[in-house]
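Colleague: sequence and predicted model, in that order:
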Amino acid sequence: METKILNELKVDERLKIVEAKVEAILKSLPEMVSTSTLAERNQKRRQLHAEYEYIHLDIEEALLHEIETAPADSPLKAMSDDLTKSTDENVVLMLKRFSALRSKLTLEIKPEDNSLFERAYMAFRIVTFAVLFFGGFTLAFLLIPLRWSHILLRKLGVKNSYLPIDLVQWVFSWAMCTAGGIQITTEGLENVRNLNGKSTVMMFSHGSNWDGLMIQGTSPVTLKFIGKKSMFLIPVAGWAFRWCFGNLPIDRSNRERAKKSLKYLARAVVDYNRSIAISPEGTRSKTGLLQDFKKGPFYLQSDAGVDITPVIITGAYELWPPARVFTLPGKCLVRYLPQYNVDPNKSRNANRLALRRIYLTATAEPVPSDLSSHVDFPNLLHHIYLLVFIWMFFPIAIYSIITYFISFCALFGLSTFGAFKLFMTIFAILESIMFYFNCPLMESTILRELNVDARLSAVEAKIDAFLASQSTLVASTTLAQRNQKRRELHTESEYILLDIEEALLHEIEKADADSPLKTMNDDITMSKDEVMIAAVQRFNEIRKKLTLEIQPEDKSTFEKAYMAFRIVTFAVL
């Protein structure tokens, strides 16, 4: 079917045209560097990227249509609409051509100025940003009790986005961007204001660490974010991100837990009329170009039952690509597109592809030619004023918090060192709680998914029945037959153990490089999970019960003499 679609859509001819255009622009790059800006060159790359991605979308939509319209008993129903899973040689070759085009069109990044002044300025901005990051999240953590006031304020008619923590989140996001030297231009804010308090799932393109902060700092609606689990394990920052701002971690290494996180967030939309921000790409783009859309965000939208607000972020990748330690200052554009009303007559996948087409069209539209360039003078002043404020306010604020904490501890007779030990104890407890809730032990999940308790109980019942019938079996069976029955029961229990070990190893090996799972031991005897420890003990008990029966010795005088003779003969040999 795939080859037929490729031929009908004339994919080879269309791809050759795009490939020729790409080669032409790559050859003209040296000349373009002197006659165009970084933003203009990258926008040309995005336009070519959109051109070949339209071909890719045409193929996906045609294949999805064939699968969805096929009769129920057709072999097409068993096909995957994911082209990357195709075994058709023509499709595999075509995907390699798409991948080569993406690699060639990787966006150009803003070069670093390695002058002594710029390096010193970069170091100063990194330190200042760290002070704001940890100082701000520390204050946000202390403001967690303010969330309790939201219950009363909602009853008094205060709307979302004007609640205390919502305002704190907006100010903090704006301050982070300004401290980083980012000047944000927005387009289409009226598309968000026109929601008039309705919830939305805001889906944004993701090429930089700035994306979420820029959306939160410019959107008229306060958003709840989904972030990768490792972000929530950063001490203090992760606590505030989760418990103060109400954002939610997602475990990308475990599909079932990821679905539960999405459903939990969907309930926040329904119960509290909240709006959610999530990237349909799933993770940052390594090329700066729009990636394929994951299916998870569309399950979230379906569960929440609200429409989608597409957001395109341009210029951030050039300033802070994944390989760069910290951002360069510069201009960025956040473009809020009109609401995408999900078509109820289309499948979830069809809506996903239709929305991706809208994104590609938007990324190819003209952008300001000065994106990623130096910020304007007024914004530079805002940046400098904020840096000065950070150094004037946060060290004093943190020092005051520490002083008050020590004074409070002194009321209970604790010395400064005692207060420090208490602080470290509280710190360890909070981080352990965060780890527990964000990284529930994989072993327990595996035991539940494999139904280990029920399977082990069935084996244990068989063993108890076998042991209870031992006296009868001794008279009616041979030693070899009884031991073979033990081996069969042992094998049955060991299959369960192997299933656990294989599932655990699979989860560890497929986890992201920064996932806590990568530090786990695949040896279940080293597990600290109480449920797993109990399971291992049950396996040990089964082994003891199934210890093989040995042939009894004959204690007659003849047999004892024969044994002695054999021992001596064996020693001589």
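Modeller: Received it, and whenever you're ready, just let me know what you need.
Colleague: use CA for all of it now, contacts and neighbours both
Modeller: Noted.
Colleague: does residue 197 belong to a helix, a strand or coil?
Modeller: When classified by DSSP: H, G, I helix; E, B strand; the rest coil, residue 197 comes out as coil.
Colleague: now do it against residue 497, distance only.
Modeller: Going from residue 197 to residue 497 by C-alpha to C-alpha, to the nearest Å gives 53 Å.
Colleague: next, residue 338: secondary structure please.
Modeller: coil.
Colleague: residues contacting it?
Modeller: 188, 191, 309, 310 (C-alpha atoms under 8 Å, 6 or more residues apart in numbering).
Colleague: more neighbours: which of residue 197 and residue 497?
Modeller: Each of residue 197 and residue 497 has its neighbours counted (other C-alpha atoms under 10 Å); residue 497 has more, 18 against 15.
Colleague: now the more buried one: which helix or strand?
Modeller: If you go by DSSP states H and E, residue 497 is part of helix 479-510.
Colleague: what helices and strands are in contact with that helix?
Modeller: helix 442-449, helix 452-468, helix 530-545 (3 or more C-alpha pairs under 8 Å, 6 or more residues apart in numbering; DSSP states H and E).
Colleague: can you list contacts of the helix or strand just after the second one?
Modeller: Remark: after helix 452-468, the chain's next helix or strand is helix 470-476, criterion DSSP H and E. Contact partners of helix 470-476, identified using C-alpha under 8 Å, 6+ apart, comprise residue 482.
Colleague: list the buried residues of helix 470-476.
Modeller: For helix 470-476, burial by neighbour count (16 or more other C-alpha atoms under 10 Å) applies to no residue.
Colleague: distance of the residue positioned nearest the centre of the chain from residue 248?
Modeller: Note on the chain: the residue nearest the mean C-alpha position is residue 228, at 3.5 Å, using C-alpha atoms, centre = their mean. Per C-alpha to C-alpha, residue 228 is found 9 Å from residue 248.
Colleague: and here is the other one:
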Amino acid sequence: MGVLRSLLAWLSVPVICMFALPAYIVRPFNPDNNRLLGWTMARVGRAILGMKRPLDGAHNMPVDRPVVVIANHQFNDDLFVMGDLMPPRTVTVGKSALIWLPFFGQVFWLGGNVMLDRAHSRKAIAAMQATSNAIIQDNKSLWVFPEGTRSRGRGLQNFKKGGFYAAVMAGAPIVMVCNGEYHNRTLGWSGRREPVAIRILPPVETVGLTVDDVPALIASCHQQMADAVASL
């Protein structure tokens, strides 16, 4: 039953994207498209999975100014766990190969999200610089998985620097979204997915920081997130 629930949840993603695609075409690169789509996919996905998602610290997510959100990344199912937590006008970061996924790739691109080719580091750095400018000039927020890959429930991995540089260069606060470790286990005969708890930590201000402060900023955020994840 759990396998069937998971299959149906993921089949809902391209279907939702297919119905959303006309709206993206009508207002392309509008970042609020991402928030509405993320909300829909997360709520539908959790309903199909039978997953509960206790949330602590929702008031710590600013909605009146641009922020850089960093979150730990465990499985692809993080889409259902956290997709409805995006603040207004949020773009996110993904691999350039995503554009080839039917329907999802097209709405991802039309959402104005940052598509990185990690094989070309100079292009990746240029993309993050452009993102910093967008935070300042276009009042956009940025959602980043700083580990750069899925941890598969094996604890918090090392952080990559890009999102922190973007935050410092834009003077935007960093908001940490911490989801407790999970392993896609099911509960009982119905195959409902185990609950996944979320804690949103208070914003960390970056105004006045320089690129020289980035290593210490990364270390501090990593420690705070590791402590929060361990306590969930």
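Modeller: Yep, it's here. Keep in mind that this is a model prediction, so the values were computed, not measured.
Colleague: returning to what we had before: onto which residues of structure 2 does the helix holding residue 497 of structure 1 map?
Modeller: The counterpart of helix 479-510 of structure 1 in structure 2, using TM-score structural alignment, is absent.
Colleague: quick one: map residue 540 of structure 1 onto structure 2.
Modeller: By TM-score structural alignment, residue 540 of structure 1 lines up with nothing in structure 2.
Colleague: residues near residue 540 of structure 1, how many?
Modeller: Neighbour number of residue 540 of structure 1 under other C-alpha under 10 Å is 12.
Colleague: so where does residue 25 of structure 2 fall, helix or strand?
Modeller: Going by DSSP H and E, residue 25 of structure 2 is in helix 2-26.
Colleague: equivalent analysis for residue 166 of structure 2, please.
Modeller: Per DSSP H and E: helix 162-170 holds residue 166 of structure 2.
Colleague: and the helix ranked longest in structure 1, what other elements does it pack with?
Modeller: When structure 1 is parsed with DSSP state H, its longest helix is helix 377-410. On a contact count with 3+ C-alpha pairs under 8 Å, 6+ apart, helix 377-410 of structure 1 meets helix 116-142, helix 164-179, helix 416-438.
Colleague: average gap between the shortest one and structure 2?
Modeller: Helix 164-179 of structure 1 differs from its equivalent in structure 2 by a mean of 3.2 Å after superposition (mean C-alpha distance after the TM-score superposition for structure 1).
Colleague: tilt between that helix and helix 377-410?
Modeller: Note on geometry: by axes from the mean of the first three to the mean of the last three C-alpha atoms, to 10 degrees, helix 164-179 of structure 1 and helix 377-410 are set 130 degrees apart in direction.
Colleague: just say helix, strand or coil for residue 277 of structure 1.
Modeller: Here residue 277 of structure 1 is strand, with the state taken from three-state DSSP.
Colleague: need the nearest residue in space to residue 195 of structure 2, chain neighbours excluded.
Modeller: For residue 195 of structure 2, ignoring the flanking residues on the chain, the nearest one in space by C-alpha to C-alpha, 6 or more residues apart in numbering is residue 52 at 4.8 Å.
Colleague: mind listing what the one you found touches?
Modeller: 46, 193, 194, 195, 196.
Colleague: what's the neighbour count on the alignment partner in structure 1 of the first one?
Modeller: When structure 1 is aligned by TM-score structural alignment, the residue opposite residue 46 of structure 2 is residue 177. Residue 177 of structure 1: 20 surrounding residues under other C-alpha under 10 Å.
Colleague: what does residue 452 of structure 1 give?
Modeller: The burial count for residue 452 of structure 1: 18, using other C-alpha under 10 Å.
Colleague: please name the residues that touch it.
Modeller: Counted by C-alpha under 8 Å, 6+ apart, residue 452 of structure 1 has contacts residue 496.
Colleague: what's the match for it in structure 2?
Modeller: With TM-score structural alignment as the criterion, residue 452 of structure 1 has no equivalent in structure 2.
Colleague: onto which residues of structure 1 does stretch 97-104 of structure 2 map?
Modeller: Using TM-score structural alignment, stretch 97-104 of structure 2 pairs with 230-237 in structure 1.
Colleague: sorry, back to before: can you redo the helices and strands packed on helix 479-510 of structure 1 as TSV with distance to residue 43 of structure 1?
Modeller: Converted to TSV, those look like this (distance: least, C-alpha to C-alpha, whole Å):
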stretch	distance to residue 43 of structure 1
helix 442-449	44
helix 452-468	55
helix 530-545	54
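Colleague: so for residue 168 of structure 1, which of these sits nearest?
Modeller: helix 442-449 (34.8 Å; C-alpha to C-alpha).
Colleague: and that closest one, what does it pack onto?
Modeller: By 3+ C-alpha pairs under 8 Å, 6+ apart, helix 442-449 of structure 1 packs against helix 479-510, helix 530-545.
Colleague: what helix or strand is residue 90 of structure 1 located in?
Modeller: Per DSSP H and E: helix 89-104 holds residue 90 of structure 1.
Colleague: er, residue 93 of structure 2 actually
Modeller: Going by DSSP H and E, residue 93 of structure 2 is in strand 90-95.
Colleague: follow-up on the earlier one: where does the longest helix of structure 1 end up in structure 2?
Modeller: Using TM-score structural alignment, helix 377-410 of structure 1 pairs with nothing in structure 2.
Colleague: angle of that helix against helix 416-438?
Modeller: Using the same axes, to 10 degrees: helix 377-410 of structure 1 against helix 416-438 is 120 degrees.
Colleague: next, the buried residues of helix 377-410 of structure 1.
Modeller: Applying 16+ other C-alpha under 10 Å to helix 377-410 of structure 1 flags 379, 380, 382, 383, 386, 387, 390, 394, 406, 407, 409 as buried.
Colleague: just send those residues back as a markdown table, with distance to residue 206 of structure 1 too.
Modeller: Formatted as a markdown table, these follow (distance: C-alpha to C-alpha, whole Å):
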| residue | distance to residue 206 of structure 1 |
| --- | --- |
| 379 | 24 |
| 380 | 25 |
| 382 | 26 |
| 383 | 24 |
| 386 | 26 |
| 387 | 27 |
| 390 | 28 |
| 394 | 31 |
| 406 | 43 |
| 407 | 46 |
| 409 | 45 |
